[in-house]
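> this one's sequence-less:
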């Protein structure tokens, strides 16, 4: 019987690779936990590979071929699933975000990427790379704005963001550009497309003072948590670890202003920027 055909990189290679993995695993009579054991990963990680929410790395692919007797199929085809226009530290998280049914995020410093305007994103990338060629910045901005099309659907994914007050107060770009960015955020709230809350300075110490958190839920795969630093990113799939970050997010959300109060504050600060009357 002929083996599986190599995947077409143009047709959702990660999803196809995941479907082939599930088929090959079940053919060998292995559970996700049993396949994960020799790879030193959890059964939930195997489930995420099969669902396409995690990318298959070459070192895993070679070992999977060995365990399942697939003749190098996964090692050959995993290259198509790892190509990305995003930086390496964020690529896997961006791809998981694209198929998430729910995204919950605490943003300590910046408006989340899915909610940024073009001038705001451009000012951020220029600050990150002050000597980069303009075409490099253009490519980064275009990739970020393309991500925002996830919100073109009127109902999914659910996006619930908690913004630290510092996000509103730190001027990114010119005052008018900052006003535009906050007005865009407010408009998304008024359209009932997102839920936004602001964690005020007056709340004091809170559970996420070490940094931001992004939680992603999926229809047919376990949830993920993503933590990002300067040029680094970490995607967590361990159930206990994800549960701990979910509690952290809930604690931050509980200390934030109500959605109504938050919208009023966002609109007020936007008006201040529009009149160049910054706090």
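Yep, that arrived. These figures come from a predicted structure and were not determined experimentally. Numbering: from 1, shown residues only.

> Please count neighbours and contacts with C-alpha atoms only from this point.
Will do.

> list the contacts for residue 81?
9, 13, 14, 17, 55, 56 (CA atoms under 8 Å, 6 or more residues apart in numbering).

> mind checking how far it is from residue 220?
19 Å (CA to CA, to the nearest Å).

> cool, residue 98 as well?
14 Å.

> For these two, indicate the residue with more neighbours.
Under the criterion of other CA atoms under 10 Å, the comparison of residue 98 against residue 220 puts residue 98 first, with 17 against 14.

> where does the closest residue to the more buried one other than its chain neighbours land in three-state SS?
Using CA to CA, 6 or more residues apart in numbering and skipping the chain neighbours, the partner closest in space to residue 98 is residue 150 (6.7 Å). Following DSSP: H, G, I helix; E, B strand; the rest coil, the label given to residue 150 is helix.

> residues contacting residue 150?
98, 114, 157.

> Can you get me a residue count around the second one?
Burial of residue 114, expressed as a neighbour count using other CA under 10 Å, amounts to 16.

> Identify the residue nearest residue 101 in space, chain neighbours excluded?
residue 157 (4.5 Å).

> Around that neighbour, count how many other residues there are.
With other CA under 10 Å as criterion, residue 157 counts 22.

> Next: the one 4 residues further on.
Other residues lying near residue 161 total 23 when counted by other CA under 10 Å.

> ok, now which ones touch it?
Applying CA under 8 Å, 6+ apart, the residues contacting residue 161 are 104, 105, 106, 107, 194, 195, 196, 197.

> Alongside the first one, take a look at this:
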């Protein structure tokens, strides 16, 4: 049996919370399963909380306090751990952050924006300022740091395999200056060449296509059903209803079929970056030329 990996409680507030939970549980002589018995959660869920990689729901915190006789400690500190974990991210996005760490595959559709983990600082700042124009500078910086920390999703060799379909308008309608836009698009090309994600561009002249109503992200796991996540400017929602997720998966397959092949898409992104470097106006896509 492999040795148990101890939690470094000094790493973060959630890690400290998890380490304290493990200490209290073991001091009480209870296993993970014995601790969650009578709740709606499983032993693996509690294990992830102890490792500092998952947040503690309030109802589970209250259950743990009762089982371990900890006088409401975990309920009182639950909010502290939650606030620390969400730093730089919206509350509604927290479950997605946890899910993407466990995902085997991620499929994403970007109709108007480059996906967050691929964004560089100038692009992130432009997006944040557009949604939150009065945000204090320290809060904007916090969001920049939090988003850049998710870059591992497309850059780490152990990251999930990803497929990203982007609308051509993302290349043609810059949110930032030409030099910054050139660097941003070149970054996408560089990361894609690591072969951790496959890019496709959906041309502007495609006509009617799936997902015209907004963003979508599909995640599959080794030990859980797939989920679908959609988002607008100030809200997001995850759904694991099997029939609905299946509908989204089939729609995503049709979206990929309508997009340019990966190699042609990568060449188009690279050409767009070069145009920005040279100060050229973006050209409309000549699909026949690219295929």
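Thanks, I have the structure now. For clarity, every value in this text was computed on a predicted model and none was experimentally measured.

> quick one on the thing from earlier: taking the contacts of residue 150 of structure 1 one by one, which sit in helices?
Of the contacts of residue 150 of structure 1, none are assigned to helices by DSSP state H.

> ok, the residues you listed vs residue 277 of structure 1, which is closest?
residue 114 (27.2 Å; CA to CA).

> Aligned counterpart of that closest one in structure 2, please.
Per TM-score structural alignment, the equivalent position to residue 114 of structure 1 in structure 2 is residue 117.

> One more: residue 178 of structure 1?
Looks like residue 178 of structure 1 aligns to residue 181 there (TM-score structural alignment).

> Which residue of structure 1 is paired with residue 108 of structure 2 in the alignment?
Under the alignment (TM-score structural alignment), residue 108 of structure 2 maps onto residue 105.

> That match looks like it's in a strand, true?
Yes: looking at residue 105 of structure 1 with three-state DSSP, it is inside a strand.

> Hmm, residue 215 and it touching each other?
Yes: in this structure, residue 105 of structure 1 is within contact of residue 215 by CA atoms under 8 Å, at 6.2 Å.

> Can you show me the helices along structure 2?
13-27, 32-36, 43-50, 58-68, 73-85, 94-102, 121-131, 137-149, 152-155, 169-172, 178-192, 242-258, 262-277, 287-290.

> any chance of these in TSV, with distance to residue 212 of structure 2 too?
Converted to TSV, the helices of structure 2 look like this (distance: least, CA to CA, whole Å):
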stretch	distance to residue 212 of structure 2
helix 13-27	38
helix 32-36	43
helix 43-50	35
helix 58-68	37
helix 73-85	32
helix 94-102	22
helix 121-131	21
helix 137-149	25
helix 152-155	25
helix 169-172	13
helix 178-192	23
helix 242-258	10
helix 262-277	20
helix 287-290	20
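
> before we move on, back to that, nearest to residue 162 of structure 1 among the contacts of residue 81 of structure 1?
Nearest to residue 162 of structure 1 among the contacts of residue 81 of structure 1 is residue 55, at 28.0 Å by CA to CA.

> right, and that closest one touches residue 45 too?
No: when contacts are counted by CA under 8 Å, residue 55 of structure 1 is not listed as touching residue 45 (10.1 Å).

> With neighbour numbers in mind, choose between those two.
Applying other CA under 10 Å to residue 55 of structure 1 and residue 45 shows that residue 55 carries more neighbours, namely 26 against 20.

> if we can go back for a sec, ok, the contacts of residue 161 of structure 1 vs residue 28 of structure 1, which is closest?
residue 104 (37.3 Å).

> The aligned partner of residue 162 of structure 2 in structure 1 and residue 115 of structure 1, how far apart?
Correspondence of residue 162 of structure 2 to structure 1, assessed by TM-score structural alignment: residue 159. Distance of residue 159 of structure 1 to residue 115 of structure 1, computed by CA to CA: 10 Å.

> just residue 65 of structure 1 next, same as before
41 Å.

> can you count the residues close to residue 270 of structure 1?
By other CA under 10 Å, neighbour count at residue 270 of structure 1 equals 28.

> how close does the counterpart of it in structure 2 get to residue 263 of structure 2?
Using TM-score structural alignment, the partner of residue 270 of structure 1 in structure 2 is residue 273. Separation of residue 273 of structure 2 from residue 263 of structure 2 (CA to CA) stands at 16 Å.

> Neighbour count: residue 65 and residue 115 of structure 1, which is higher?
Between residue 65 of structure 1 and residue 115, residue 115 has the larger neighbour count (other CA under 10 Å), namely 23 against 18.
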